[in-house]
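In: Here is the input, now give the coordinates:
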Amino acid sequence: MNFDFSEEQLLLRETVARWCAGRHGLDTAKRREARRHPGGFDRAAWRELAELGVLALPFAAEAGGLGGGPVEIFAVAEPLGAGLATEPFTESLVMAGTLLEAAGEGPGRAALARVIAGEAVPAAALGERAGRYNLHHVETRARADGGGWRLSGAKSAVWQGGAADLLVVSARVSGDARDAGGLGLFLVEADAAERRPWVAADGSLAAEVAFRDTPATFLECDATDALETALDRTWLAASAEMLGVASMLFEQTLAYVKTRVQFGQPIGRFQAIQHRMVDCYAALEQGRSMVCRAAAKGDTAAIAAARAYLAEAAIAIAHEAVQFHGGMGVTDELIIGHGLKRIQMLARLHGDQGVAAARYAEAA
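Out: This is a model prediction of the structure:
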């Protein structure tokens, strides 16, 4: 298939790339400084993305967004990955924002407006320990309380949960833990829940979250459909971001093997190194092809296939980058180690390679 960005999509992609270069610049000192902010990233940078329209891009015009589709998500997520941005576009904006958008008019749209304006950071509190990566395994319970709702239960590995202002929570209104129906989505002010933050591999602030008769607002939508849509969008963004990180690591490593001298010559002249770099290039181009296809088709099968492939290929490229840089490759002094850690997190976001492959098998 032929895939080309439109003029507007190219401009969007280049705008995000320039912003990343100016704000982050693949500077490990800047990255460490950003991670020292409360929540693990600079809120000023989040507001800058809002001013650029990036936070409004994935959502429909009637929801206050700019009506971007899968290709626009690809056009934003890839340069964010290549720039190793600390702002949680994929795991926070795309996942939680899509769930808020599904709620239609009312509290969900009001919360989404705060997110689009850069005033709030949302997090999707979906996974539970016993459910592993199955987002439909939900033991957290919701009960009606007068005109509102109360939640009781716990959520595990809530990405950006330690930084969030708003939580979008899946809870069971009826039925047993693995029933197909009976799910609802609820909006909770993050400070109303009990949060135990922890630092993820990439330096972001995740959390374990507990609800003990916590007040919540019911979001009017089909929770099952909303979760499926949000997962597709998030996996597409994660695949594109991994592609961007892997591309950056490849370029950094290619430059390095041309200058690192061993036995009197650059290591890039050794045939074994050349073969391994060619393998990385081939994997990278295959990954790009699959993300292009996923963005163009926008269906579950294509997205799951890209996610399954990139979860393996991007990590393999990152491991080679670390190997070629030697012991320094895994330290915080080089951007290589930061890239590896970001890929490791994205490769397990709401499901690992095996989960993505199984989802592809079901959808194909």
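In: C-alpha only now, for contacts and for neighbours.
Out: OK.
In: Centroid-wise, who is the farthest residue in this structure?
Out: residue 264 (43.1 Å; Cα atoms, centre = their mean).
In: Another for comparison:
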Amino acid sequence: MCLQTSTEARLVNFDLTEEQVLLKNMVERFVADRYDLDQRRAYQAMPLGFSPENWSMLAELGLLALPFPSDLGGLDGGPVELLVVMEALGRGLVVEPVLGHVVLPGDLLIRAGTDEQKAEILPGIMSGERHVTLAHAETGARYNLAHVETRAAPEGNSVRLTGRKIFTLSGKAADLFIVSARGTDSAQIEFYLVPADAPGLERRSFRLADGSLAAEIELNGVTVPASARLADGLEALTGAVATTRLGACAQMLGIMGSMFDATLEYLRTRKQFGAPIGSFQALQHRMAQLYALTEQSRSLVYGAALADEASREKTIAGAKAYVSEAALRVGHECIQFHGGMGVSDELAIGHGHKQLLVLANLLGDAESTLEEFIQRAA
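Out: This is a model prediction of the structure:
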């Protein structure tokens, strides 16, 4: 996928390159080999909410190293490669926490970590041996990234952290948290690397709507060395959030496509009054609307992946606003087509819709990201 320009017009080419097609095919093979509905249920029932074996396999395939630069041991994957991978994982309803344990913390570490921190942590993320997640969300934040009340108090060569984080993505499996806090300069947000087994850290796990295991953490005077502080703050976080939003949009796009295809097949085979219900004009019109929503979402997500650096965060915010609303509309409609069975665990439709509920509200729902887009466009 690339941009083609000319003196007359700026044309966008949405065709994947040969390497990107191979990447897409590799992820699809992983899904075909490792996933059906029964396997998915079994993976979510595991202690961490996903399969450690699948996680190791994703690492062996190089997918966990894909977003990182080659000088740090990664594979130099960019936004388009992220889109390709996450859309394919979305179609397979994969439960492994690629967004929560690779994309978000990894991008933040690249932007804000010191050379020593990157050298120490990133190889473990890429090999699948380390599980790192961001601990940032607090009570009352309502998607405001600048809302942080956790405090960091210097004590000689150490820092004492006190506060509560109400939501850490896939936090049950994390062995390292990136914790946001305000230091002596209360106007500045800082980030600290905090081991999950640090004295004074309490973790409570809970399941989200899609069955994944998140966690809240209490920091009761947790002490970390001053060297645990990342070099950058809120600006780095906004960049990492934009990257993660793009991944979430791509994953929603894959789920939408999967749900649409399953519903189309159902309408072709389910009969009433002696005819397939897909032959009824009213249902055809509704399916046409869902197809339009999915394809409009695809255009916005692909466009966001190709956006230049100056408009990147704005474009991704706009895509997230549209796709979050469109995805939930597609999910609701597909469930309605299937009737009561649509919300049951017996069909993939229900599983997909629950995953859409989480992704649509991850790092900003449709309303908040639309407001952000408007502010950035002003």
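In: Any idea what the TM-score is?
Out: Superposed pair, TM-score by TM-score structural alignment, normalised by the length of the first structure: 0.95. Supporting alignment: 358 aligned residues with a Cα RMSD of 1.3 Å.
In: and residue 105 of the first structure, what pairs with it in the second structure?
Out: Alignment note (TM-score structural alignment): residue 105 of the first structure maps to residue 115 of the second structure.
In: Quick one: map the residue farthest from the centre of the first structure onto the second structure.
Out: Residue 264 of the first structure maps onto residue 274 in the second structure, by TM-score structural alignment.
In: how close does residue 19 of the second structure get to residue 75 of the second structure?
Out: Distance, residue 19 of the second structure to residue 75 of the second structure, by Cα to Cα, to the nearest Å: 12 Å.
In: When these two are compared, which one has more neighbours?
Out: Ranked by neighbour count (other Cα atoms under 10 Å), residue 19 of the second structure and residue 75 place residue 75 first, with 17 against 10.
In: Next up, the contacts around the more buried one.
Out: Contact analysis of residue 75 of the second structure by Cα atoms under 8 Å, 6 or more residues apart in numbering lists 62, 65, 66, 67, 68, 69.
In: the helices in the stretch 1-150 of the first structure, which residues?
Out: Under the criterion DSSP state H, counting those that start in this stretch, the stretch 1-150 of the first structure contains helices at 7-23, 28-35, 43-52, 70-82, 95-102, 107-116.
In: Of the ones you listed, flag the one that's most buried.
Out: Highest mean neighbour count of those: helix 95-102, a mean of 27 (counted as mean count of other Cα atoms under 10 Å).
In: For it, which helices and strands make contact with it?
Out: helix 107-116, strand 122-125, strand 166-172, helix 223-257 (3 or more Cα pairs under 8 Å, 6 or more residues apart in numbering; DSSP states H and E).
In: matching residues in the second structure for the third one?
Out: Residues 176-182 of the second structure are matched to strand 166-172 of the first structure when aligned by TM-score structural alignment.
In: quick one: that stretch to the first structure mean distance?
Out: On superposition with the first structure, the mean distance recorded for stretch 176-182 of the second structure (mean Cα distance after the TM-score superposition for the first structure) is 0.9 Å.
In: Just say helix, strand or coil for residue 11 of the second structure.
Out: On the three-state scheme (DSSP: H, G, I helix; E, B strand; the rest coil), residue 11 of the second structure is labelled strand.
In: which ones are touching it?
Out: 3, 4, 5.
In: Go through the residues you listed and say which is closest to residue 346 of the second structure.
Out: residue 3 (42.6 Å; Cα to Cα).
In: got a list of contacts for the helix or strand containing the closest one?
Out: Here residue 3 of the second structure, judged by DSSP states H and E, is contained in strand 2-5. Here strand 2-5 of the second structure makes contact (Cα under 8 Å, 6+ apart) with 10, 11, 12, 13, 14, 15, 16, 306.
In: tell me the two of those that are most distant?
Out: Applying Cα to Cα across those, the maximum distance is between 10 and 16, 17.9 Å.
In: Between those two, which has more neighbouring residues?
Out: Counting neighbours by other Cα under 10 Å for residue 10 of the second structure and for residue 16 shows that residue 16 has the greater number, 15 against 10.
In: And that one, what's its match in the first structure?
Out: Checking TM-score structural alignment: residue 16 of the second structure goes with residue 5.
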